[in-house]
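S.K.: The amino acid sequence is not available; the structure is as follows:
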């Protein structure tokens, strides 16, 4: 679990150090935007941006019941972040599994990707798709019921 937070914490520490230099020299107006930039980068690369992860077994079970795709991801992955941001609100309709939290998920991804932990790996109807286009993933979702 801590592994997912290493990059965000490093970004916060580095950002604090970078912003401290102009702040100490009396240029607070230059320090604030730097600190804000690093805080935003840390937030984007943290698990907080992604929907709540579930275990691989639970995701497979739910996917069999509702037909929704399973997304295997990890924090700090730019391709996972791209998929998450491009899906927008539709991201919550997928089953997200963090491979750094679930060894069975990491094993499933390695099996699908010739031994590599390449993410995002999206499983639709039992077939894995490595780093698919977000528009294609959105197309795999059943239409939303109209309220």
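M.R.: Received the coordinates, thanks. Given the structure is predicted, the values throughout are model-derived calculations rather than measurements. Numbering: from 1, shown residues only.
S.K.: contacts and neighbour counts: CA atoms only from here.
M.R.: Will do.
S.K.: what about the strands in the protein?
M.R.: With strands called from DSSP state E, the chain shows them at 70-73, 95-98, 121-124, 127-130.
S.K.: Which one, of these, ends up nearest to residue 140?
M.R.: Comparison of the strands of the chain against residue 140 by Cα to Cα identifies strand 121-124 as nearest, at 7.6 Å.
S.K.: Against that first model, consider the following:
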């Protein structure tokens, strides 16, 4: 659990330290601008941006029933964040599996990526797509309505 929150926590702490140093040197306006930027970066790199993760087995079961894609991701991954933000509200229709929280999900990703935990990996109809184009994923989510 700590592993998931460590990167955003470090970003927030570093931003706070720099803003405090700026304020101490007599630049409160600069600190007032700098701190919200780092807080925003901390939120964006946190798991809060992603839909609630489910287990790999539950995601595959649900995907088999309704044909929606399963997205394997991990916090702090810029490519995962890019995919999530580009999908917008439609991204909530996919099944998201955090490989840092689900060992079976991490194993599934390693199995299709030659032992690497390359994310985002999207599973759809038994096929794996590594770092797919967000437009392609959006089309699949729209067609599984």
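M.R.: Done, it's in. Small disclaimer: the values here were computed from a predicted structure and weren't measured.
S.K.: Can you calculate the TM-score here?
M.R.: After superposition, the two chains reach a TM-score (TM-score structural alignment, normalised by the length of structure 2) of 0.97; 145 aligned residues with a Cα RMSD of 1.1 Å.
S.K.: circling back: determine which stretch of the strands of structure 1 is the most buried.
M.R.: Of all the strands of structure 1, strand 70-73 carries the top mean neighbour count, a mean of 28, counting by mean count of other Cα atoms under 10 Å.
S.K.: Give me the mean deviation of that strand from structure 2.
M.R.: Superposing on structure 2 and averaging over aligned pairs (mean Cα distance after the TM-score superposition for structure 1), strand 70-73 of structure 1 comes out at 0.1 Å.
S.K.: Now do that strand: which elements does it pack against?
M.R.: Using 3 or more Cα pairs under 8 Å, 6 or more residues apart in numbering; DSSP states H and E, the elements in contact with strand 70-73 of structure 1 are helix 56-66, strand 95-98, strand 121-124.
S.K.: can you do 6 Å?
M.R.: strand 95-98, strand 121-124 (3 or more Cα pairs under 6 Å, 6 or more residues apart in numbering; DSSP states H and E).
S.K.: As a markdown table, those strands with distance to residue 36 of structure 1 would be great.
M.R.: Below are those laid out as a markdown table (distance: least, Cα to Cα, whole Å):
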| stretch | distance to residue 36 of structure 1 |
| --- | --- |
| strand 95-98 | 27 |
| strand 121-124 | 32 |
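S.K.: sorry, back to before: which stretch among the strands of structure 1 comes nearest residue 55 of structure 1?
M.R.: Comparison of these against residue 55 of structure 1 by Cα to Cα identifies strand 95-98 as nearest, at 6.0 Å.
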